[in-house]
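>>> quick one, fold the following:
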Amino acid sequence: MSDFALPQMRRLKLSPTLSFYIARQFCGWFFGLYVSLAFIIFLVSIIDLVDRLSTQEKTPLSIVIEMALYRLPFFAQEILPFTILGAGMFTFWKLTRTNELVVARAAGISAWQFLLPAVSVSLIIGVLAVGVLNPISAVMLKQYDALEARYIKNRVSELSVSQSGLWLRQPEKGGQTVIHAQRAAQTGMTLQDVTFYVFKGEDDFVRRIDAKSAQLLEGQWLVRDAHVSVPGVPTTSEPELTLPTTLTSEKILDSFSPPETISFWNLPGFIRLLERAGFRATRHLLQFHKLLSLPMLFTAMVLLSASFSLRPQRRGKVGVILLTGVVIAFMLYFLTNFVFALGLSGKIPVLLAAWSPAGISLMIGATMLLHLEDG
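This next block holds a predicted model:
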């Protein structure tokens, strides 16, 4: 009697046709949700700006629309993880409902294989978000901040950091003082190698003060080793003098360019510039690594969406499954903000704060898929 062996089912490779079909379905849901959410955000932004500008006199509607458009790319970048999560859930739910994925799995194609097209698309979106959308968002958000400062806050930025050091503008009654320093001390608000340019009115130069250091105290600058130059008068030296000021350390730090207004490509140079000037660059470093982690986060969103949408409908109501996925997504969102706050406060390392949301999401999604596929 000859030996008889049962045929073994082999894992089939995902065909290019099926891969393209799944990717097309995912892209369709993604762009549909993305445009819809962006349009809703644009309308809400206009309403918010109209309310904020209602106290200002004669602000034209064109300015409101312009400000809303400038802010739109930033919000469009922020909603990307949720859009990818929603696109994945609707894509896999539809393919499961029509039994297309059931047939594919019966043919020997694993869940990991038919997830590959959606994961690939999410990685491409992540790279484009970091390399293309973020620079556009940064430039336009900076324009929005300028308009906001002009029409809503009625103030201008008081701090500028450049290769030549840092510049401060100190408004005063009847004039202004422009302060230039080579660097600042890491602890406290002490400027080193500092120069004060005192003006009466807009550009009527009064005097110049060069000093070794200037420490910001409550309501005044304490200037040490100062040399005072007045036009037409010999330079005098003062071991110590005080200058009145309306600046505070909080006001100065708030005048830094927000990390969201700096392009991903320019962030490393700006971080080095801040550190060389003597300031902490925690917020900007966190933003840089947060952007770097976006492709991983988007991949995690696809895995999470699949783990909630690939379950057979007989195991529970589809609405409950989708609602559970949305709840988990918002929990991760608030967890992300909490971890970022810990990183900004120095409770945990910046790298851990920036990468842990994406890493934790990826591990949760992969674990749930393993349980679904092999459990």
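>>> CA atoms for contacts and neighbours, from now on please.
Fine.
>>> from Leu370, how far out is Ala111?
9 Å (CA to CA, to the nearest Å).
>>> out of those two, which sits in the busier spot?
Comparing Ala111 with Leu370 by other CA atoms under 10 Å, the one with more neighbours is Ala111, at 18 against 14.
>>> check which helix or strand covers Phe308.
helix 294-309 (DSSP states H and E).
>>> now the next helix or strand after that helix: buried residues?
Counting by DSSP H and E, the next helix or strand C-terminal to helix 294-309 is helix 318-345. With burial defined by 16 or more other CA atoms under 10 Å, the residues of helix 318-345 counted as buried are 318, 321-322, 325-326, 329, 332, 336, 339-340, 342-344.
>>> and if you look at stretch 35-52?
Leu37, Ala38, Ile41, Phe42, Ser45, Ile46, Leu49, Val50.
>>> sort out for me which of those residues are in helices.
Leu37, Ala38, Ile41, Phe42, Ser45, Ile46, Leu49, Val50 (DSSP state H).
>>> quick revisit: who are the packing partners of the helix holding Phe308?
Under the contact criterion of 3 or more CA pairs under 8 Å, 6 or more residues apart in numbering; DSSP states H and E, helix 294-309 touches helix 80-97, helix 111-128, helix 318-345, helix 350-374.
>>> could these be laid out in a markdown table, adding distance to Glu158?
What follows is the helices and strands packed on helix 294-309, written out as a markdown table (distance: least, CA to CA, whole Å):
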| stretch | distance to Glu158 |
| --- | --- |
| helix 80-97 | 33 |
| helix 111-128 | 34 |
| helix 318-345 | 23 |
| helix 350-374 | 27 |
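>>> looking at those helices, which is closest to Val64?
Val64 lies closest to helix 80-97 among the helices and strands packed on helix 294-309, at 24.5 Å (CA to CA).
>>> how about Val350: what's its closest non-neighbour residue?
Gly343 (5.0 Å; CA to CA, 6 or more residues apart in numbering).
>>> which ones are touching that neighbour?
By CA atoms under 8 Å, 6 or more residues apart in numbering, Gly343 lies in contact with Leu286, Pro349, Val350, Leu352, Ala353, Ala354.
>>> hmm, back to that, what's the angle from the helix holding Phe308 to helix 350-374?
Inter-element angle recorded for helix 294-309 and helix 350-374: 30 degrees (by axes from the mean of the first three to the mean of the last three CA atoms, to 10 degrees).
>>> would you do the same for the sequence below? I want to compare the two.
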Amino acid sequence: MLSRLFPAPTLARYTARMFITRTFAFLAGLALILMTLDLLGESGRILAVPGNGEAELWKYVSIRMPQIIALFLPFSVLLATLLTFMTLNQNSEITIFKAAGISAHQILAPLVLAGLVIAALNFIFNERVLVRANFEYDRWKAAEYHPVPPEEPTGREVWVRAGSDLWHVARVEGAGADTRLHDVSLYIRSDERLVAIVRADEARPAAGGWLLVNASRFDVATGKRTASSRIALPTGAQPQQFTTRSVNADHLPFWQLWPAIRDLKAAGKPTDQLVAKLNHKISGPLSAALMPLLGSVAAFGLARSGKLFVRAVIGLALGFAFFVVDNFAMAMADFGTYPPWAAAWAPFLLFFLVGESVLVRTEE
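Next up, the predicted model:
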């Protein structure tokens, strides 16, 4: 079975080694050049902050470089694919392979397998390194490169809507049945009109609603205010609505984003955008395995026919078209126009079929 999928082991290692070497060579060159240009553009803002110096410049490089690597790795794979195929074609090695009875799919198989290995490494890099770099970079840049205080693990202000009622909580602690709300203000509304305002020092989950401690209620219609040490308040507000934080998919690895989405769903909050990004964490790196198929148009045809450059341009256009469509689909998912699964996977499947169609119709 393997002999039908792959050429001889020596040829497979030869083409895969050419492809991987060129991929990381392109990536290193692009990353160094772009990191240098980016640092030149931002160094003035970093050093303008009192107390910042060389250490902060190196900190910027350490958190910005993973972003540049992740952004340009797919482009490096595409360029490496085209250069590998152009070299094999120009040296008539493709002609020799085909004369030996090796099909076009067998020529591509080692590069696709190498692309899958690169995709796996890219996924691990993204989920282990990139998410941390994104978190640190976004916080530091939001502070305009001033020192950033450590993030508070608990105790944050929350606004929640339950039906037509609005909750404002100054501080939230705990989770589930142990959730505690501090300095609670509840605005009870009916038909979009304010009916009453309830304030309490603390609220905790109870059967059918919440138990308010040291509470007072102000009725808008009568203007009367009543106080009570404890009020049992029936309401549809759930503890998850107060304890689930806003989630940034770029800051969480795959295995943490999945349960965060589940908690948001349980709290009744929209999750389509996060589901799209969760799936794109897999489909994005897999583009490394798709590039050899899209760039294969540069592998075939006689180099002396003068069309090798045209074929390379077509392969480059197909690769860039994939990135454009992929980014467009994710943008549409952000607006809620595309279903999340389609936004993440449709571009990959579409260009897989396009690449296969071009390969089969021209070479097989």
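>>> rewinding a little: which of the contacts of Gly343 of the first structure still touch in the second structure?
With both residues aligned by TM-score structural alignment, their matches' CA atoms under 8 Å, the contacts of these that the second structure also has are Leu286, Pro349, Val350, Ala353.
>>> and the two most separated of those residues?
The most distant members of those, if one measures by CA to CA, are Leu286 and Pro349, lying 9.6 Å apart.
>>> okay, these two: which has more neighbours?
Leu286 (22 against 14).
>>> three-state assignment of Val195 of the second structure?
strand (DSSP: H, G, I helix; E, B strand; the rest coil).
>>> which residues are in contact with the nearest residue to it once chain neighbours are set aside?
The spatial neighbour of Val195 of the second structure that comes closest, neighbours along the chain excluded (CA to CA, 6+ apart), is Arg189 at 5.1 Å. Neighbour list for Arg189 of the second structure: Ser164, Asp165, Leu166, Val195, Ala196 [criterion: CA under 8 Å, 6+ apart].
>>> tell me how far Arg189 of the second structure lies from Leu252 of the second structure.
36 Å.
>>> ditto for Asn52 of the second structure
Taken as CA to CA, the span from Asn52 of the second structure to Leu252 of the second structure is 28 Å.
>>> quick one: which of the two has more around it?
The residue with more neighbours, out of Asn52 of the second structure and Leu252, is Leu252; 21 against 15, by other CA under 10 Å.
>>> can you find the partner of the more buried one in the first structure?
Alignment note (TM-score structural alignment): Leu252 of the second structure maps to Ile262 of the first structure.
>>> which ones are touching its match?
Pro135, Ala138, Val139.
>>> tell me the one among the buried residues of helix 318-345 of the first structure nearest to Gly28 of the first structure.
Of the buried residues of helix 318-345 of the first structure, the one sitting nearest to Gly28 of the first structure (CA to CA) turns out to be Leu322, at 18.6 Å.
>>> please name the nearest non-neighbouring residue to the counterpart of the closest one in the second structure.
The equivalent of Leu322 of the first structure in the second structure is Ala312 (alignment by TM-score structural alignment). Leaving aside its chain neighbours, Ala312 of the second structure sits nearest to Ala298 (4.8 Å; criterion: CA to CA, 6+ apart).
>>> quick one, what contacts the one you found?
Contacts of Ala298 of the second structure by CA under 8 Å, 6+ apart are Leu82, Phe85, Met86, Asn89, Leu308, Phe309, Arg311, Ala312, Ile314, Gly315.
>>> what's the closest of the buried residues of helix 318-345 of the first structure to Tyr197 of the first structure?
Closest to Tyr197 of the first structure, out of all of the buried residues of helix 318-345 of the first structure and judged by CA to CA, is Leu344, at 34.2 Å.
>>> the counterpart of that closest one in the second structure and Leu257 of the second structure, how far apart?
Using TM-score structural alignment as the criterion, Leu344 of the first structure maps onto Asp334 of the second structure. Asp334 of the second structure sits 17 Å away from Leu257 of the second structure, taking CA to CA as the criterion.
>>> same check on Ala266 of the second structure?
In terms of CA to CA, Ala266 of the second structure sits 14 Å off from Leu257 of the second structure.
>>> give me the more crowded residue out of the two.
The neighbour comparison of Ala266 of the second structure against Leu257 (other CA under 10 Å) goes to Leu257, with 20 against 14.
>>> am I right that that one is in a helix?
Yes: counting by three-state DSSP, Leu257 of the second structure falls inside a helix.
>>> what about Val161 of the first structure, how many neighbours?
Neighbours of Val161 of the first structure using other CA under 10 Å come to 19.
>>> what residues sit buried inside the helix or strand encompassing it?
In this assignment (DSSP H and E), Val161 of the first structure forms part of strand 159-162. The neighbour-count check on strand 159-162 of the first structure (16+ other CA under 10 Å) flags Leu159, Val161 as buried.
>>> helices or strands up against the next helix or strand after it?
Sequence order places strand 165-172 as the next helix or strand after strand 159-162 of the first structure, per DSSP H and E. Strand 165-172 of the first structure is packed against strand 159-162, strand 175-184, with contacts defined by 3+ CA pairs under 8 Å, 6+ apart.
>>> of all the ones you listed, which one is nearest Ala300 of the first structure?
Using CA to CA, those put strand 159-162 closest to Ala300 of the first structure, at 37.2 Å.
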